[in-house]
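[1] Pasting the sequence and the predicted model now:
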Amino acid sequence: MDAHLQDGNRRSLQGYSPLHFGWTQQGAVGRITLNRPERKNPLTFDSYAELRELFRTLEYVDEVRAIVIEGAGDNFCSGGDVHDIIGPLTRMSMPDLLAFTRMTGDLVKALRHCPQLVIAAVDGVCAGAGAILAMAADLRLATPRARTAFLFNRVGLAGCDMGACALLPRLIGQGRASELLYTGRSMTAEEGQAWGFFNRVVAPEALQDEAMRWAQDIAQGPGFAHAMTKRMLHQEWSMSVDQALEAEAQAQAICMMTQDFHRAYQAFAARQKPQFQGD
C-alpha cells in the first residue's frame, strides 16, 4: 500500500493505554477488561466515550483481528454507574440527555461496525448497559453463575435502550425479548444458552482461557472474509431475500480476489493447512 494511503487508512494500537478500562494485546487478539471490580465494573460517562472511540479506531486497525471483552473479578458489568451516571442524568436538560443517549448508541454502532469479531466473556452480573455490550458482541460465552438483565424498566425507563428492541428479538425471539424487557428479570446462563443468547457455557475458572482460545482461532482465520461475514450479517437484517442474494454475490466475489482465497486453494491442493494473513 502507498505510504499516503497507509497513513490515511491504517492505524496501530501499539502503545495504546486507555484511562478507563484495561487493554492488552496478545498477537492478533485484543482484550478489553472492565476493571472496577469493587463496583461490579460499572460504566461511566468517560468509559462509554473511550470504548466508543476504541471501537471506532479498530475499523482502521489490521493488527487486531478479534476482541475479547470481559470484566475484572467475578462479574462482567453492572451497567451505568448509579452515582456517576444515573444521578447526573436526573439533573440534565433535554439536549444533554439526547447527547448522552446518542453517545451510548454510538458505542453499539462502533462495536457492530468494526471488522473484528467481538467475543463477550460473561461471568456473574451482566446488567443494563453491560447486557447491551454482551448482546452487541458477535459471540458470547458465559459461566453458570452469569445473570443477564435488561433492567431499564426498574429505573423508570423503556426497554428500548442502545438497540435492545432491535437486537435482542433477533437473538432470542420476540416473545422472550419482550419478557426480559418488560420485567427486567435476570436471564440465567442456562436460559441464555437454550434461547441462543449464549453460544457456550463454561466453568468460571475456564472462562478467560476459553474466550482467548476462541478469539485466537478466529484471528488465525481469513480476517478479510470474517469481516465481510460480520458486515453481511448486520446489513442483511434490512434486506429482502433477493437483495441479500445479490449483496452476498458481490461480497463473495470480492473475497475471491483476496490472497487468503488463493492461499486456501494452494494449501488444499498441497494437502496442507492454509496460513491465512487477512489480505
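    That came through fine. Numbering: from 1, shown residues only.

[2] from here on, contacts and neighbour counts on C-alpha atoms
    Fine.

[3] check contacts around Asn75.
    Counting by C-alpha atoms under 8 Å, 6 or more residues apart in numbering, Asn75 touches 37, 40-41, 122-126, 146.

[4] tell me which of the residues you listed is nearest to Gly184?
    Ranked by distance to Gly184 (C-alpha to C-alpha), those are led by Cys126 at 12.1 Å.

[5] Confirm the closest one sits in a strand?
    Yes. Per DSSP: H, G, I helix; E, B strand; the rest coil, Cys126 lies within a strand segment.

[6] Tell me the spacing between the nearest residue to it once chain neighbours are set aside and Arg185.
    Spatial nearest neighbour of Cys126, chain neighbours left out: Thr148 (4.6 Å); criterion: C-alpha to C-alpha, 6 or more residues apart in numbering. The gap separating Thr148 from Arg185 is 8 Å, by C-alpha to C-alpha, to the nearest Å.

[7] Put this next to the previous one:
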Amino acid sequence: MHAIAPETFHYALEDGVATLTLSRPDRLNSLTFDVYRELGDTLEVMNAHDEVRSVVLTGAGRAFCSGGDVEDIIGELFARDMQGLVAFTRATGRLIANIRKLRRPVIAAVNGVAVGAGAVIALACDVRICSEKAKFGFIFPQVGLCGADMGAAYLLPRVVGLGHASELLFTGDIIGAEHALRIGLANRVVPAEDCVAEARKLALRLASGPAFAHGMTKQMLESEHTMALDAAIEAEAQVQAICMQHPDFRTAFEAWQKKAPPTFAGASKPWQKS
C-alpha cells in the first residue's frame, strides 16, 4: 500500500477525516502539472486506506483554487502538438474522475474563489460548503475554450439542471455564493471563518457513519445515472441486501435496542448531534 505523503499540497488525517489543502496561497492555489498529478494519485490510492473514511478538500488563504497556473501550464501548452495537448487534458480529467471514483464522501470547503479547473474540482465533490465570500466561474469561454472541460458538461447539469448549466458554461460568468446556493451548486453558505470547520463537522459525521454503506451509496449515485428505473430498483435491491449482511447493520440494530449511538466498524467514535 502506498503511503499518503504528498509534496505539492498539505495532507492531514484526524478521526477518519482526511483534509487535503491546496497550499499555494500566493498564487490563489493555482494548479501546476505536479499538483494535478499528485492530487489525482492521492485520491486514487485513498480507496486502499480504510483509515480514511471521509475527505475535506479546501484551499489555503483566500482562494479555493483559481484553476491552471498561467505561468506553469498555459505558456507551456502553446509549445505542445495535438498529442501533447490531449495528454494534458486527459490528465486533468483524471483528477475529476478520481474524485468521483473515490468510495468516500468528499466535502469541498469552498473558502474563496473557485474558477476554471477549481470550479470543476468543487463541482466533482459530493457536497459543497461555501464561504459567503466564495465565487464560482467556469471561465473556459473567457480564454477561448469550450465550456465542456474536465467533465463539467456531464456533472454540472446533474447538480444545477440543464438551463443553469448551459448559461454558466456558455458565458463563463462568475457567480457569488448566494447565487450558487439558489441554483443548487452550493449545499450551504456559512460565514467565511466557519467554512472549513463546517465542512469538517459534516465530514466527521460521515466518518463516524457506516463506511461500507457510504461507499455503496456513492457507487450507486454514479451507476444509476444511466439506468432505467426498473434497473435502478433492482440494483438497489441487491446492494441493500449486501449491506444487510455487513456487521454495521446488526451494530445499528443493537445500538437502537440499547438507545445508544452506534459505533460502526472502523469508526473512532459514534456521531452525536450537538
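    Thanks, I have the structure now. From a predicted model like this one, the values you see are computed outputs, not experimental measurements.

[8] What's the match for Gly79 of structure 1 in structure 2?
    By TM-score structural alignment, Gly79 of structure 1 lines up with Gly67 in structure 2.

[9] Show the contacting residues for that match.
    29-31, 114-119.

[10] try 6 Å
    30-31, 115-118 (C-alpha atoms under 6 Å, 6 or more residues apart in numbering).

[11] how about the strands in the stretch 101-250 of structure 1?
    Listed in chain order, the strands of the stretch 101-250 of structure 1 (DSSP state E, counting those that start in this stretch) span residues 117-122, 125-127, 139-142, 147-149, 186-188, 200-201.

[12] ok so, going back, drop anything exposed from the contacts of Gly67 of structure 2.
    Buried members of these, counted by 16 or more other C-alpha atoms under 10 Å: 30-31, 115-118.

[13] Taking the contacts of Gly67 of structure 2 together, which two end up most distant?
    The most widely separated members of the contacts of Gly67 of structure 2, counting by C-alpha to C-alpha, are Leu31 and Val115 (11.3 Å).

[14] ok, and the most crowded of the contacts of Asn75 of structure 1?
    Val122 (34 neighbours; other C-alpha atoms under 10 Å).

[15] and the gap between the aligned partner of that one in structure 2 and Tyr11 of structure 2?
    Val122 of structure 1 maps onto Val110 of structure 2 when the alignment is built from TM-score structural alignment. From Val110 of structure 2 across to Tyr11 of structure 2, the span is 17 Å (C-alpha to C-alpha).

[16] Name all residues that make contact with Leu141 of structure 1.
    Counting by C-alpha under 6 Å, 6+ apart, Leu141 of structure 1 touches 121-122, 198-201.

[17] so which of the residues you listed comes closest to Thr229 of structure 1?
    Within the contacts of Leu141 of structure 1, proximity to Thr229 of structure 1 (C-alpha to C-alpha) peaks at Asn199, which comes in at 17.5 Å.

[18] And the closest one, what's its match in structure 2?
    Aligned counterpart of Asn199 of structure 1 in structure 2: Asn187 (TM-score structural alignment).

[19] Which residue is the nearest non-sequential neighbour of its match?
    Arg128 (5.4 Å).

[20] and that neighbour, how many residues sit next to it?
    By other C-alpha under 10 Å, the residues close to Arg128 of structure 2 number 26.

[21] for the one 4 residues further on, same thing?
    Neighbour count of Glu132 of structure 2, defined by other C-alpha under 10 Å: 20.

[22] Please say which position in structure 1 it maps to.
    Matched by TM-score structural alignment, Glu132 of structure 2 corresponds to Pro144 in structure 1.

[23] Contact partners for the counterpart of Pro25 of structure 2 in structure 1?
    Aligning on TM-score structural alignment places Pro25 of structure 2 opposite Pro37 in structure 1. Pro37 of structure 1 is in contact with 72-73, counting by C-alpha under 6 Å, 6+ apart.
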